[in-house]
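1. let me see the structure of the following:
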Amino acid sequence: MKTNLTALFILLSTLVFSQAVRKYSNEFMTIGVDAAALGMSNAVTSHSSDVNSGYWNPAGLLKLEDNQLALMHSSYFANIANYDYIAYAMPLDRQSAVGISLIRFAVDDILNTTQLIDDEGNINYDRISLFSTADYGLTFSYARALPLQGLNYGVNAKVIRRIIGDFASSWGFGLDAGIQFESNNNWKFGIMARDITTTFNAWAIDEEEFATVQDAVEGQNQELPETTEITIPKLQIGISKLVDFNYDYTLLTAFNLNVRFEENNDIISTSIASINPALGFEFGYIDMVYLRAGMGNFQNEMQIDNTEQLSFQPTFGVGFKYSGIQIDYAFTDIGDQSVALYSNVFSLKLDFSMFR
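-> From the prediction side, this is the model:
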């Protein structure tokens, strides 16, 4: 029984106290959406051009020809956590488009055994309750064409809601901005700046509920965490090119540089910023069947003998599109090259032109 209480306390401490560590704030918003993008190792900043552009680069919403709806589900940590995503976007006219998306990352039905034993030492299983810890990200996107042909920009306004049962909750707000440019010879360029104003989260903690956890676990009397956290900006720079072969076959090659303004284990890291490259490929047949592959998450990992070894995360994906319906699959943990949080991802995209 004490093991259950200790596990509960560790979970709450990890989820709440880690908020003071700036670089890990709102990390659920950086996991990624759309199996097609994940199959290309997220190297889609320059060419994203559908409803999922609200996440990858809102400037890409200008390429929409009709309303679109996207859905995605994935399970993490042996199905303990669920990651769900839904998005809708529509063109307003030839010069502007809007979109809205919602991400939920949660662990549901966690046993709360803090009230299992009463003041007299009696065990009452009816006093066990369930709670969830859930992170929500609601994004409103707007895109507009600039006077220069081929140049578009987009902005995101994000509302973050994080809940840990009855123990603590927070609200956060932030902004993203992105641009895309397409040349006459199918070269595409894109820049996505996330959390450009830093995303602020303000926590409200129920001291009485939080105290029940400390009372339930002997020897634990930690102070309450800070009530404010911020998410530092990130930058993604992308370039891609689409090549047609005999009208039936296409090859899309994309390259990204993902920049974080911190020092970590990325392949290029300084005291000011770290840079992690990503490379993706998509082979298409008659705009119906797609094969995808990519490499990303390059890390300098320290070995037992204190030497560094370069590791990376390969990805693979397939897709099928017919009459406005697109189904994509991504396999993102191949072999022993990475310790990815997920392996199998499925997503669905509907183009409303199929109803017209």
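2. could you use CA atoms for every contact and neighbour count after this?
-> Noted.
3. strands along the stretch 51-200 of the chain, start to end?
-> 68-76, 81-93, 96-112, 129-145, 151-164, 168-182, 187-194, 199-205 (DSSP state E, counting those that start in this stretch).
4. relative orientation of the last one and strand 168-182 in degrees?
-> The one in question is strand 199-205. Orientation of strand 199-205 against strand 168-182 (axes from the mean of the first three to the mean of the last three Cα atoms, to 10 degrees) gives an angle of 170 degrees.
5. which helices and strands does strand 199-205 pack with?
-> Packing partners of strand 199-205 (3 or more Cα pairs under 8 Å, 6 or more residues apart in numbering; DSSP states H and E): strand 168-182, strand 228-231.
6. distance of the closest residue to residue 58 other than its chain neighbours relative to residue 132?
-> Sequence neighbours aside, residue 154 is the residue nearest to residue 58 in space, at 4.5 Å (criterion: Cα to Cα, 6 or more residues apart in numbering). For residue 154, the distance to residue 132 equals 34 Å [Cα to Cα, to the nearest Å].
7. returning to what we had before: so what's the residue count around the residue nearest to residue 58?
-> When neighbours are counted by other Cα atoms under 10 Å, residue 154 registers 26.
8. same deal with residue 344?
-> Residue 344 has 15 nearby residues by other Cα under 10 Å.
9. and of the strands of the stretch 51-200 of the chain, who's closest to residue 314?
-> Within the strands of the stretch 51-200 of the chain, the stretch nearest residue 314 is strand 68-76; the backing value is 18.0 Å (Cα to Cα).
10. buried residues, the longest helix seen in the chain. List them.
-> With secondary structure taken from DSSP state H, the chain has its longest helix at helix 2-17. For helix 2-17, the neighbour count (16 or more other Cα atoms under 10 Å) marks 5-6, 8-9, 12-13, 16-17 as buried.
11. spit out the contact partners of residue 289.
-> 318-321 (Cα atoms under 8 Å, 6 or more residues apart in numbering).
12. over to residue 264?
-> Per Cα under 8 Å, 6+ apart, neighbours of residue 264: residue 274.
13. how about it, secondary structure?
-> coil (DSSP: H, G, I helix; E, B strand; the rest coil).
14. for it, give its distance to residue 255.
-> Separation of residue 264 from residue 255 (Cα to Cα) stands at 21 Å.
15. what do you get for residue 72?
-> Remark: distance between residue 72 and residue 255 (Cα to Cα) = 24 Å.
16. of those two, who's got more company?
-> Ranked by neighbour count (other Cα under 10 Å), residue 72 and residue 255 place residue 255 first, with 26 against 19.
17. now name the helix or strand holding that one.
-> Assessed by DSSP states H and E, residue 255 sits inside strand 249-260.
18. and that strand, which residues are buried?
-> Residues of strand 249-260 classed as buried: 250-260 (neighbour count, 16+ other Cα under 10 Å).
19. kindly report the same for stretch 91-104.
-> Across stretch 91-104, burial judged by 16+ other Cα under 10 Å covers 91-92, 96-104.
20. so can I have TSV of these showing distance to residue 294?
-> As requested, those are arranged in TSV below (distance: Cα to Cα, whole Å):
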residue	distance to residue 294
91	30
92	34
96	31
97	29
98	29
99	27
100	28
101	25
102	26
103	24
104	26
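21. before we go on, could you also do this sequence so I can check it against the first one:
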Amino acid sequence: MKFLIKSICLLYLLQLPVYAAVAVHPKAGSTSASFLRLGIGGRPVAMSAYTAISDDVQAVHWNPAGLSQLKENELSIMHNESFQGIKHNFLGYAHKLKGGYLGLSFITLTVPTDLERRSGLNENDVFDPITEVEGYFSASDIAGILSYSRKVSPSLYLGGNLKYIRQTIDIDNADTFALDLGALYSVDKIKNLKLALTLENMGGGIKFIRKEFPLPFSITFGAGYKTVNDKLILAIDFKQFVDDYLTTSIGTEYSLTDMFVVRGGYKYRLNGNPLGDISGLSTGLGVNFNNVSFDYAFKPYGVMGDTHRLSFRVRFQEIRQLYLFRSKPTGKKISKEEISLPVQKIPDIDKYTYTLAETDAKFIPIDNRTFRANVTASAKQGSIRKVNFVMPVPAQSEIKVYFGETDLPELSPKVSKKKLIYRHFNIKPELRIKKMFYEIRIPGKWIDENNVNSEKIIFMFKEERNKYLEIEGNKTISAGDFYYYSVEGPALPFTVVGIKKAR
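-> You can find the predicted model right below:
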């Protein structure tokens, strides 16, 4: 991690100008549809860098691949009260499909009807070249965007946008189509680090009357890092437009509480920011309520004025589900009669198919946002018999809990040689769970055959690559052919539980 931070700092410092003057790019002003350059969303604009962080419906603008990181359907509305009366708006919706996410969004930019219309008939008059105002007109831009994104592997997300772009100046208008492509990659060796790449505005130009102006094509590379508890997010973007110098954006987000978030960022353009150093600054805050978020961003534009973006996001809750998967005993098949429910595909884990067992779940409300759940499984071969956990979700949510049976991948040889593994359990909560208490049963025959001391069973919870948290189980009862143990364990997204043989 230290190497990553040093590398980012070095790349940023290498872009600092060797002289203070602001340089104008040779192709400056040669492209059309400049409104596509403007940032969308209170959260992204406040951070300045968002390509590798994109995890909401606003990803359609920053990186369409990020749509696949959504957990639920989402609607977002943004209004940008810009300088000189210019209004910038966004409306977007993302819907979860079986194979990915589909998004539909619109971006508009409107200029007040205060642009002066002059004929220019006297422009050759050296004494009075400026003609009288003959009227006023307005201008507007609109883009309709159809997006699709899917997770193609455990570490790789891909996405794309098809854009319809239309510009209107007074009574004249022109339109075109464009394509965006995006990729998002989770780095396996560095936990919580993501890399991103986007290609934007690939398509035909905008043609008014006789001359055609190309779209502002750009390439962006980004990196984002979340701390283990997700309280702090760091991001950096390198963006290259076809008609401008390279810009570097750095941003951060810090969660003060589950409700309040503060953000800040800075964008630097190689050879200087045209509107002054202050124009690179951005800041903002966010307020979260269950499935609703409000985000505000402040961004100055030097002598042009300041902009204020306010965005609203709402997530449409589906049925909340907690999946607890366990592996089949080696060499033994489970008969269909022992499983209560048919084989089903579990979202986001396409590599494995899980046979689900019935559960009896009782949810006791602690307050208006938190449940205590008591769950009992009914599969005859089940090792996990009961689970007790505290789960902060809205009281009106519908909640389902499944215990699944499947063949999970074996642990690495290094781990298997040191530990006696009875069975693996893959625990995947879709919600934030505070504590988990398990009641696990183990066949007495297995304990006897492996010389395990039934009074001292150590359960191992996998926290990260080959690193285990060891917790001693509390033997409760012996019933029939089984020993029953209670243990408090972590509630990590992916947990492998084993049993350590006492020496």
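22. related to what we said a few turns ago, go through the helices and strands packed on strand 199-205 of structure 1 and name the closest to residue 349 of structure 1.
-> Here strand 168-182 is closest among these (Cα to Cα), at 22.0 Å.
23. show me what the closest one is packed against.
-> Counting contacts by 3+ Cα pairs under 8 Å, 6+ apart, strand 168-182 of structure 1 is packed against strand 151-164, strand 187-194, strand 199-205.
24. between these, which one is nearest to residue 54 of structure 1?
-> strand 151-164 (7.3 Å).
25. average gap between the closest one and structure 2?
-> With mean Cα distance after the TM-score superposition for structure 1, strand 151-164 of structure 1 departs from structure 2 by a mean of 0.8 Å once superposed.
26. now for that strand, which elements pack on it?
-> strand 129-145, strand 168-182.
27. which one of the buried residues of strand 249-260 of structure 1 sits closest to residue 159 of structure 1?
-> Nearest to residue 159 of structure 1 among the buried residues of strand 249-260 of structure 1, counting by Cα to Cα, is residue 260 at 21.4 Å.
28. how near is that closest one to residue 179 of structure 1?
-> In terms of Cα to Cα, residue 260 of structure 1 sits 18 Å off from residue 179 of structure 1.
29. same check, this time on residue 234 of structure 1
-> Computed as Cα to Cα, the residue 234 of structure 1 to residue 179 of structure 1 distance reads 15 Å.
30. who's more crowded, those two?
-> With neighbours defined as other Cα under 10 Å, residue 234 of structure 1 and residue 179 compare such that residue 179 has more, 25 against 19.
31. my read: that one touches residue 194, true?
-> No. Counting by Cα atoms under 8 Å, residue 179 of structure 1 does not reach residue 194; the two are 12.0 Å apart.
32. residues contacting the residue nearest to residue 48 of structure 1 when sequence neighbours are not counted?
-> Closest residue to residue 48 of structure 1 apart from its sequence neighbours, by Cα to Cα, 6+ apart: residue 60 at 5.5 Å. Residues in contact with residue 60 of structure 1, defined by Cα under 8 Å, 6+ apart, are 47-50, 53-54, 143, 152, 154, 180.
33. residue 72 of structure 2 too?
-> Contacts of residue 72 of structure 2 (Cα under 8 Å, 6+ apart): 95-96, 315-318.
34. aligned partner of it in structure 1?
-> By TM-score structural alignment, residue 72 of structure 2 lines up with residue 66 in structure 1.
35. again with residue 88 of structure 2
-> Using TM-score structural alignment as the criterion, residue 88 of structure 2 maps onto residue 83 of structure 1.
36. check the offset of the helix or strand that the strand holding residue 255 of structure 1 is followed by from the chain's centre.
-> Following strand 249-260 of structure 1 in sequence order, the next helix or strand is strand 268-269 (DSSP H and E). In terms of Cα atoms, centre = their mean, to the nearest Å, the gap separating the centre of strand 268-269 of structure 1 from the centre of its chain is 22 Å.
37. which residues sit against strand 268-269 of structure 1?
-> Applying Cα under 8 Å, 6+ apart, the external contacts of strand 268-269 of structure 1 come out as 262-263, 274-276.
38. and these, which is closest to residue 288 of structure 1?
-> Nearest to residue 288 of structure 1 among the contacts of strand 268-269 of structure 1 is residue 276, at 31.5 Å by Cα to Cα.
39. next secondary structure element downstream of the helix or strand in which the closest one is found?
-> Residue 276 of structure 1 belongs to strand 274-285 when elements are defined using DSSP H and E. Using DSSP H and E, the helix or strand that follows strand 274-285 of structure 1 in sequence is strand 289-302.
40. next secondary structure after that following strand?
-> Downstream of strand 289-302 of structure 1 (by DSSP H and E), the next one is strand 308-322.
41. what's the helix or strand just after that next one aligned against in structure 2?
-> Using DSSP H and E, the helix or strand that follows strand 308-322 of structure 1 towards the C-terminus is strand 325-331. Taken onto structure 2 by TM-score structural alignment, strand 325-331 of structure 1 occupies residues 292-298 there.
42. average offset between that stretch and structure 1?
-> Looks like 0.7 Å for stretch 292-298 of structure 2 (mean Cα distance after the TM-score superposition for structure 1).
43. mind listing what's buried in that stretch?
-> Buried, per 16+ other Cα under 10 Å, within stretch 292-298 of structure 2: 293-298.
44. and the closest residue to residue 77 of structure 2 other than its chain neighbours, how many neighbours?
-> Nearest residue to residue 77 of structure 2, sequence neighbours excluded (Cα to Cα, 6+ apart): residue 91, at 4.7 Å. Residue 91 of structure 2: 21 surrounding residues under other Cα under 10 Å.
45. quick one: residue 91 of structure 2 and residue 105 touch, right?
-> Yes. Between residue 91 of structure 2 and residue 105 there is a contact under Cα under 8 Å: 5.4 Å.
46. just to revisit the earlier point, now structure 2: which of the contacts of residue 289 of structure 1 match?
-> With the contact criterion set to both residues aligned by TM-score structural alignment, their matches' Cα atoms under 8 Å, these that also touch in structure 2 are 318-321.
47. including distance to residue 345 of structure 1 and neighbour count, could these go into JSON lines?
-> Formatted as JSON lines, those follow (distance: Cα to Cα, whole Å; neighbours: other Cα atoms under 10 Å):
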{"residue": "318", "distance to residue 345 of structure 1": "11", "neighbour count": "21"}
{"residue": "319", "distance to residue 345 of structure 1": "12", "neighbour count": "22"}
{"residue": "320", "distance to residue 345 of structure 1": "14", "neighbour count": "16"}
{"residue": "321", "distance to residue 345 of structure 1": "17", "neighbour count": "17"}
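48. any chance of the residues you listed in a markdown table, with distance to residue 113 of structure 1 too?
-> As requested, these are exported to a markdown table (distance: Cα to Cα, whole Å):
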| residue | distance to residue 113 of structure 1 |
| --- | --- |
| 318 | 44 |
| 319 | 45 |
| 320 | 47 |
| 321 | 48 |
